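Student: compute the structure for the input listed below.
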Amino acid sequence: MKRAAALLAALVLAGCASHGEAPVPPRTVSGVDLTRYQGTWYELARLPMFFQRGCAQSEAHYDLRDDGSLGVLNRCRTLDGSWKEAQGNAKPQVEGRTDKLWVRFDNWFSRLLPGVAKGEYWVLYLDDDYRTAVVGHPDRKYLWLLSRTPVVSEKTREQLLEVAEEQGYDTDLLIWRTPDSALTPSPSP
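Tutor: All right, here's what the predicted structure looks like:
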């Protein structure tokens, strides 16, 4: 077990080694009112990632807790119409700053490596009415275009794409939300 832990630590450190200058991280919004941010957000598009394999439609439900963290319930609908869920929480990376959050899900990986199994959730754009958002990872490996509704106008879609591109994300790789008409009907959970 110690040998496996040492190997894992060496791999993590090797992955952190820089090769030249680090790119400038994306800019975040100046702050997020978590009371207004809570509720349901629909994923319009995302960059590919292993934990959302097979997701045709995804949504996130945020619930502000008494301690200032957000309860997180991510739901994913597959092409066959079935649902998968993951629960977790989100906390500010820096006390008093709500633009950069740590997100941790309750799963086998986070129970195995609790200090390592958290993701960075940076709010890069948020419209004044808290209706659309762009959220990403500082190394640009994850990106989500979000809305309070599952469908937005072409103008809104283009605006979100422009924000992501200006921040250095490769929008050509985005996976877009599958329309309801392409899914096999199934009852809601």
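Student: contacts and neighbour counts: CA atoms only from here.
Tutor: Noted.
Student: so where's the longest helix in the chain?
Tutor: helix 2-16 (DSSP state H).
Student: counting contacts, what elements does that helix pack onto?
Tutor: Helices and strands touching helix 2-16, by 3 or more Cα pairs under 8 Å, 6 or more residues apart in numbering; DSSP states H and E: there are none.
Student: gap between that helix and the chain center?
Tutor: 26 Å (Cα atoms, centre = their mean, to the nearest Å).
Student: helices or strands up against the helix or strand following it?
Tutor: Using DSSP states H and E, the helix or strand that directly follows helix 2-16 along the chain is helix 34-37. Applying 3+ Cα pairs under 8 Å, 6+ apart, we find helix 34-37 packed against strand 55-64.
Student: next secondary structure element downstream of the strand it packs on?
Tutor: Sequence-wise, the next helix or strand downstream of strand 55-64 (DSSP H and E) is strand 70-78.
Student: next, the angle from that following strand to strand 55-64.
Tutor: Angle, strand 70-78 to strand 55-64, by axes from the mean of the first three to the mean of the last three Cα atoms, to 10 degrees: 160 degrees.
Student: helices and strands around strand 70-78, which ones?
Tutor: Here strand 70-78 touches strand 55-64, strand 83-94, going by 3+ Cα pairs under 8 Å, 6+ apart.
Student: this one as well, want them side by side:
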Amino acid sequence: MKYKLLLPLIGLGSLALLSACQTMTPPSGINPVTPFDVEKYQGKWFEVARLENRFEKGLTHVTATYRLQKDGTVTVINRGFNPKKGQWSESIGKARFTGSHDRAALKVSFFGPFYASYNVIALDDDDQTALVCGPDRSYLWILSRRPHLTATSRQTLLVKAKQAGFAIDQLLWTDQE
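Tutor: Just a heads-up that it's a prediction; the model follows:
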């Protein structure tokens, strides 16, 4: 009887430890945008490119919509089309600032108590294009208010990503047609 209770407790303890150990800081040497205005950032963004990850594998037409809530959290709605399945998928999460609200360092959760680091590391003056990374250099997104970038914007963001140490040659350019 003792062992039947012990295994679930070990499992829950392991999950709690894993959650506590996840870093909510940006990669070493990378600073989130400051000052940051989440009210201007909210709205719909098109994913123009990404470093492939298991959550978005194979998705096209990916968008992210951010909505500031009265309590200061941000609702995050990620959508993408899976051409193999012929269907849309959507994930709704919640983001919280990890510190000051004028610094673009947040943590986002789509799965209960588990959070991931979300850092806006470049943002143009008009809030039309952005570079976003996770807790390490294996997560990178290029976002735009429009489905496609101008050649100048694309080059500017690629230079910034390369200078920050991201493998820009591994970027997957998201089909938005």
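Student: which of the helices and strands packed on strand 70-78 of the first structure sits closest to Asp129 of the first structure?
Tutor: With Cα to Cα as the measure, strand 55-64 is the member of these nearest Asp129 of the first structure (16.6 Å).
Student: what about that closest one, how far off from the second structure?
Tutor: Its matched residues in the second structure lie on average 0.9 Å from strand 55-64 of the first structure after superposition (mean Cα distance after the TM-score superposition for the first structure).
Student: buried set for the longest helix of the first structure?
Tutor: Buried positions in helix 2-16 of the first structure, judged by neighbour count with 16 or more other Cα atoms under 10 Å: none.
Student: for stretch 141-151 of the second structure, same thing?
Tutor: Those would be 141-145, 147-149, for stretch 141-151 of the second structure by 16+ other Cα under 10 Å.
Student: among those residues, which one lies nearest to Gln170 of the second structure?
Tutor: Distance to Gln170 of the second structure across those (Cα to Cα) is lowest for Trp141, with 11.7 Å.
Student: residues contacting the equivalent of the closest one over in the first structure?
Tutor: Using TM-score structural alignment, the equivalent of Trp141 of the second structure in the first structure is Trp144. Residues near Trp144 of the first structure by Cα atoms under 8 Å, 6 or more residues apart in numbering: 43-47, 134-136.
Student: so Glu165 of the first structure sits against Thr171, correct?
Tutor: Yes. Between Glu165 of the first structure and Thr171 there is a contact under Cα atoms under 8 Å: 6.5 Å.
Student: Arg27 of the first structure against Gln167, yeah?
Tutor: Yes. Counting by Cα under 8 Å, Gln167 is a contact partner of Arg27 of the first structure at 7.1 Å.
Student: which one's more surrounded, these two?
Tutor: When neighbours are counted by other Cα atoms under 10 Å, Arg27 of the first structure and Gln167 differ, and Gln167 comes out ahead with 19 against 14.
Student: you'd agree that one is up against Thr28?
Tutor: No. Taking contacts as Cα under 8 Å, Gln167 of the first structure lies outside contact range of Thr28: 9.5 Å.
Student: give me the three-state assignment for Leu7 of the second structure.
Tutor: With DSSP: H, G, I helix; E, B strand; the rest coil as the basis, Leu7 of the second structure sits in helix.
Student: I am finished for the moment; much appreciated.
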